[in-house]
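Chemist: Got a predicted structure plus its sequence, pasted below:
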Amino acid sequence: MARFKSIADDFGVPAEHISVFATEAMRKAENAASMLDAILATSGLGVHVLAPEVETLFGAMGARSGFTAVNGLFLDLGGGSVQMTYLNSSADGYEMAAAQTGKSLPFGAAKLSRILEDDESEVRATALSTLQDGMRGAFANLRQQFPSLRDTQIDHENGGVDIYLCGGGFRGYGSILMHTDPIQPYPIHAIGAYTVRGSVFSRTTHMRKVNDEYDGKIFGMSKRRRQQFPAIAAVVEALIGAVPRIRTVTFCSGGNREGALFMKLPGAMREGNPLSILHPISSKVELETVQSVLDIVQSSLPADIDFSGIPNVFTLGLGPLFANNIWTRVGEPSDANAAFELHQAIHRDSSAPGLTHLARAVLGLTLCFRWGAGLGPSDKLLQSNLQKLVDRSNPEANFWAEYLGAVANLFVKLCPAKPNTADKAKNIVKFSSVMENGKTKDRLLLTVSLSSSIYQALDHHELGRYFKDIRKHRGIANKTKTKVELILHRIDS
């Protein structure tokens, strides 16, 4: 702690901007008082020992901070305890409700590991039974408190609760799930926002076997975490036994520290969507121009198709990030830009709410196809694995990522320089489309309306090539048999 204070001083951090707090282990430590005195004496830092309710609040809000909206159970597995609560960000005062109704159980990964190593089998059995009863009781109490949580267990067709997990122990379990994911190598390394179905999450026996038998390094798992894995798996099994119908499980990068910082933000900012401002917009004119570009590209989607269940840059709230990158790096080789966009989407803004693994994959693929998707062998593997990730959500989503990327590529052909006003963008091109269903293959007829001057100056045959390779870059089974046909229309002035 003295070293931490020294580093903070080197960076000029004001003392009032430093907060130090402790959780379950310090609350229960027999030598807590002497530890707190020693920290104060050597570093000058006072430590706030959090009440269980505050720890639950910070843990849940830290996990919640990685998403634009949440509705599900939140659990935090630390060294000394595991907390469970429920968050529905659409409800008023959901933060305080989560803190007041949350339950803390004294079975953290480190503590439970020591218990499981006890020579007395009766001690181990009693601890596991107490953990299981505690999990069931905590979930039952939350169901009584929150009708929306009860509803997740009633709807047998679409029901099931979504669970968000944070804390080092749970992230360790997520790392083994990622290590055994059918998509290999899994294309996004960050465990934050990694999501699996409940049926996959429940394969604890297989995960124990992998931890015991795999001799190599498992990414995200330290030696200490692998030693604790039997205890982590025991907590997971208690959770599975307590919650009958788990729909999805999402692992979160945030924890108590992020939750404490998140709660310092004004409420309106906490609940806002930052995706639209990750790319700075300097003026009202630029904002209007970006929106005009988005409107033009979006008009290429058939109006009679419901896209609400099809992930794309618009339904995922990625429109501004997409639009602002359409003209980025113009002048660089297309194949280099295609590869750049794949990698940039994976690594950019690592903790930004809303940039889930699915969102990163869709954004990267769409921008990759904006540049023609000409990739080298190693990047083709990355592209294929991102497509497999997207395919899990909706088999049609990959087609629309390719299509919107191709539309953006065509847009740049028609408008090589980024428009500097909304009116200029609107006067360049207009799109409209309709889907024609066939017996074996559908046809998407895209009408491109151009001014007379642009219409006469272009090679019409060349424009068709922007869409001829759709579906040919697919590293997965081609489930969307749709052919895009271009219809050019001249607008007489």
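Modeler: Alright, I've got the coordinates. Numbering: from 1, shown residues only.
Chemist: alpha carbons only for contacts and neighbour counts from here, please
Modeler: Will do.
Chemist: correct me, but Leu389 touches Leu358?
Modeler: Yes: Leu389 is within contact range of Leu358, at 6.9 Å (criterion: C-alpha atoms under 8 Å).
Chemist: And here is the other one:
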Amino acid sequence: MASMRELKPESLYAVVDMGSNGIRFSISNLEAPTTRIMPTVFQDRAGISLYDAQFTTAGGLRGPIAAEVIEDVIIRLLRFKTTCEDFEVPAENIYVLATEATRTAPNSKEFIDTIKRRTGWDVRMLSKADEGRIGALGVASSFATVQGLVMDLGGGSTQLTWMVAKDGHVTTSPRGSISFPYGAAALTRRLQEARNKGSKAEKELIAEMKENFRNAYIDLEVPESLEKAATQQGGFDLYLSGGGFRGWGYLLMSQSSLNPYPVPIINGFEAKPVDFQDTFSIMQTASNSADQRIFRVSKRRASQVPAVALLVNVLTESLPVIRSVRFCQGGVREGFIFDMLEPEIRKQDPLLVATVPYARSSADAIYDLLQSSLPGSSSPMHSKHVPQSFSPSLLHAISNLLFVHASVPRETRPAAGLYSTTTGILASANSLAHRDRAIIALVLSERWPGDLAPAEEHFQKRLSQFVTADEAWWSQYLGRVASLIGDVYPAGRVAARSRICFSTKWEQTFKKKHGTTDCLCLQVKFHEETRQTITKEALLDTASIIEKCGKMKNWVKAEDRIRGEERRAGDYGVSIQVELHS
């Protein structure tokens, strides 16, 4: 990523998102080649609820935004204006966006006029339709592809639509997003009022919500192709964005069976219905516990979790079958910037874009070596094969990163690789799936010889438990193959004539304790011109380390797995034989 001294002012875009629950400030760098992931070079948040500011009068009646609240907003805007000056953001690249809380405030015009007079900035008021469309684009910016239902939960309202985002093109319902008055703050207020009246009023609220969501699903005109895909895969994927949903997502993280959850990033976090079947009682416990602190769940968000839990429960009962819930970081800010990008930029794979700044000039040749070290077919006896998650995109990303930690002190390289995707160089890349982060980290921790400290070993184990057993084992194997590549190409430069090449074949071996089993033979062939400088003896130690991951005692053990669906699979691994042909 570009350093502060390398930032080009004309590539910087500042956005103020004046939402219902808070005001967010950000400066993004849209310079190539990382334009697609919209790197954030500055971000801040003011905990000013423009929604709550309108309900401060006795009796809970809505009123204008108070003068002291407006003054607080102005102070934060002026502070951000100074920040924009420090970053040299061009005036024409600064946008102040206002959503529902400002749009519907009784003194909306006075509020935005005051902002203009005091800051010189015009406020772009988003219509209900624009807010839904831009929020949906924020979801599209968060993943390489999107296919399913999309919801954005703000403070005053929530929007529902469907989306197919692929190859740079984003398609949503011709109706746009359907809006409901069930924002986190608004629904918290309504739920409390209903409970004060008794169980009948709460049931009536739930019945109202269910009817509205069922009618909305019909009105959205979900295409037959999307419904057919949902039927084939066991249900819709539901993509959730907005502060209220993100708070709920962090709460689900805290309740994960893999505790502590290893990826402290909300974007890409995925939950299955079984994970939140009892969410209502869990969230109520969290919101009622003054002593319990949950990562990234503020007291304000904690007070809203019963309402968010109710919303999710109603959704799962009202909409067609939901197979997974996926959380997004992208919202109005990200969607607004994503809307500026050309389709050719949008279609780029975020994983490749995030890693390309770290690629050596021979990254493609390194990719070819990694690819050729993996078998192209399943083993004959037990049908063991490379997981589908080891896609060309993932392998290219790993190739880009294989030498990024070469300048790190030798003893800390494995740890640097292990943390690279969560708190290291890829931590700020928001558009990556958690599974990709885990696999890359596991590969890079094996890529460099050396030991991990006990705390880092624990983190490595949790990442290994997060992915499937076969993903964990193949990550170990690929990382050790990468180490051998590093021995042959210490600078990561591959000449026109490669020093080595790989090939693989499946064989069957017999062991007294285990009988006949599959064995993957990795053949390493030396080019004739390099046999004098790269010898078999120089690679024997690394070859032995690769073979060790194939020893049954080093297989991924079933008893170490967390997820129930993996316990039934038993130990996983593949016997390995490395042949060095000089």
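Modeler: Sure thing, it's come through. Bear in mind that the values here come from a model prediction, so they are computed numbers and not experimental data.
Chemist: Between Leu389 and Leu358 of the first structure, tell me which one has more neighbours.
Modeler: Each of Leu389 of the first structure and Leu358 had its neighbours counted (other C-alpha atoms under 10 Å), and the higher figure belongs to Leu358 (24 against 21).
Chemist: so where does the more buried one fall, helix or strand?
Modeler: Using DSSP states H and E, Leu358 of the first structure sits within helix 357-370.
Chemist: and whichever helix or strand comes after that helix with helix 357-370, angle?
Modeler: Proceeding N to C from helix 357-370 of the first structure, the next assigned helix or strand is helix 377-393, under DSSP H and E. Counting by axes from the mean of the first three to the mean of the last three C-alpha atoms, to 10 degrees, helix 377-393 of the first structure lies at 130 degrees to helix 357-370.
Chemist: Which residues belonging to helix 377-393 of the first structure are considered buried?
Modeler: Of all the residues in helix 377-393 of the first structure, those buried under the rule 16 or more other C-alpha atoms under 10 Å are 379-391.
Chemist: helices or strands next to that helix in the packing?
Modeler: Contact analysis of helix 377-393 of the first structure by 3 or more C-alpha pairs under 8 Å, 6 or more residues apart in numbering; DSSP states H and E lists helix 334-347, helix 357-370, helix 397-414 as its packing neighbours.
Chemist: Turn these into a markdown table, including distance to Gly12 of the first structure.
Modeler: Formatted as a markdown table, these follow (distance: least, C-alpha to C-alpha, whole Å):
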| stretch | distance to Gly12 of the first structure |
| --- | --- |
| helix 334-347 | 29 |
| helix 357-370 | 35 |
| helix 397-414 | 46 |
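Chemist: Of the ones you listed, which stretch is the most buried?
Modeler: Most buried of those, by mean neighbour count (mean count of other C-alpha atoms under 10 Å): helix 357-370, with a mean of 27.
Chemist: Show where that one falls in the second structure, residue numbers please.
Modeler: Mapping helix 357-370 of the first structure onto the second structure (TM-score structural alignment) gives residues 434-447.
Chemist: so how much does that stretch differ from the first structure once superposed?
Modeler: Comparison of stretch 434-447 of the second structure with the first structure after fitting gives an average deviation of 0.6 Å (mean C-alpha distance after the TM-score superposition for the first structure).
Chemist: next one: that stretch to chain centre, how far?
Modeler: 14 Å (C-alpha atoms, centre = their mean, to the nearest Å).
Chemist: Please report how far the counterpart of Gly44 of the first structure in the second structure lies from Leu401 of the second structure.
Modeler: Using TM-score structural alignment as the criterion, Gly44 of the first structure maps onto Gly120 of the second structure. Plainly put, Gly120 of the second structure is 44 Å away from Leu401 of the second structure if you go by C-alpha to C-alpha, to the nearest Å.
Chemist: Kindly report the same for Val494 of the second structure.
Modeler: Val494 of the second structure is 15 Å from Leu401 of the second structure, where distance means C-alpha to C-alpha.
Chemist: The two - which one has more neighbours?
Modeler: Neighbour count, other C-alpha under 10 Å: between Val494 of the second structure and Leu401, Leu401 has more, with 22 against 19.
Chemist: Was I right to think the more buried one contacts Thr355?
Modeler: Yes: counting by C-alpha under 8 Å, Thr355 is a contact partner of Leu401 of the second structure at 6.6 Å.
Chemist: For the spatially most central residue of the first structure, give me its contacts.
Modeler: Centroid-nearest residue in the first structure: Thr356, 1.8 Å away (criterion: C-alpha atoms, centre = their mean). Taking C-alpha atoms under 8 Å, 6 or more residues apart in numbering, we find Thr356 of the first structure in contact with Phe67, Gly192, Ala193, Tyr194.
Chemist: Repeat that for Ala415 of the second structure.
Modeler: Counted by C-alpha under 8 Å, 6+ apart, Ala415 of the second structure has contacts Ser445, Leu452, Glu456.
Chemist: Which one of these is nearest to Lys197 of the second structure?
Modeler: Glu456 (52.6 Å; C-alpha to C-alpha).
Chemist: Now the closest one: closest residue in space, sequence neighbours ignored.
Modeler: Of all residues not flanking Glu456 of the second structure in the chain, Ala415 sits nearest, at 6.8 Å (C-alpha to C-alpha, 6 or more residues apart in numbering).
Chemist: what ranges do the helices span in the stretch 1-150 of the second structure?
Modeler: Assigned helices in the stretch 1-150 of the second structure, in chain order: 67-87, 100-103, 108-119, 128-140 (criterion: DSSP state H, counting those that start in this stretch).
Chemist: Could you say which of these is packed most deeply?
Modeler: Burial of these is given as mean neighbour count (mean count of other C-alpha under 10 Å); helix 128-140 ranks first at a mean of 25.
Chemist: which helices and strands sit right next to that helix?
Modeler: The contact analysis (3+ C-alpha pairs under 8 Å, 6+ apart) places helix 128-140 of the second structure against strand 146-153, strand 158-166, strand 178-180, strand 236-241, helix 332-338.
Chemist: now these in a markdown table, with distance to Ser391 of the second structure?
Modeler: Converted to a markdown table, these look like this (distance: least, C-alpha to C-alpha, whole Å):
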| stretch | distance to Ser391 of the second structure |
| --- | --- |
| strand 146-153 | 17 |
| strand 158-166 | 17 |
| strand 178-180 | 36 |
| strand 236-241 | 21 |
| helix 332-338 | 25 |
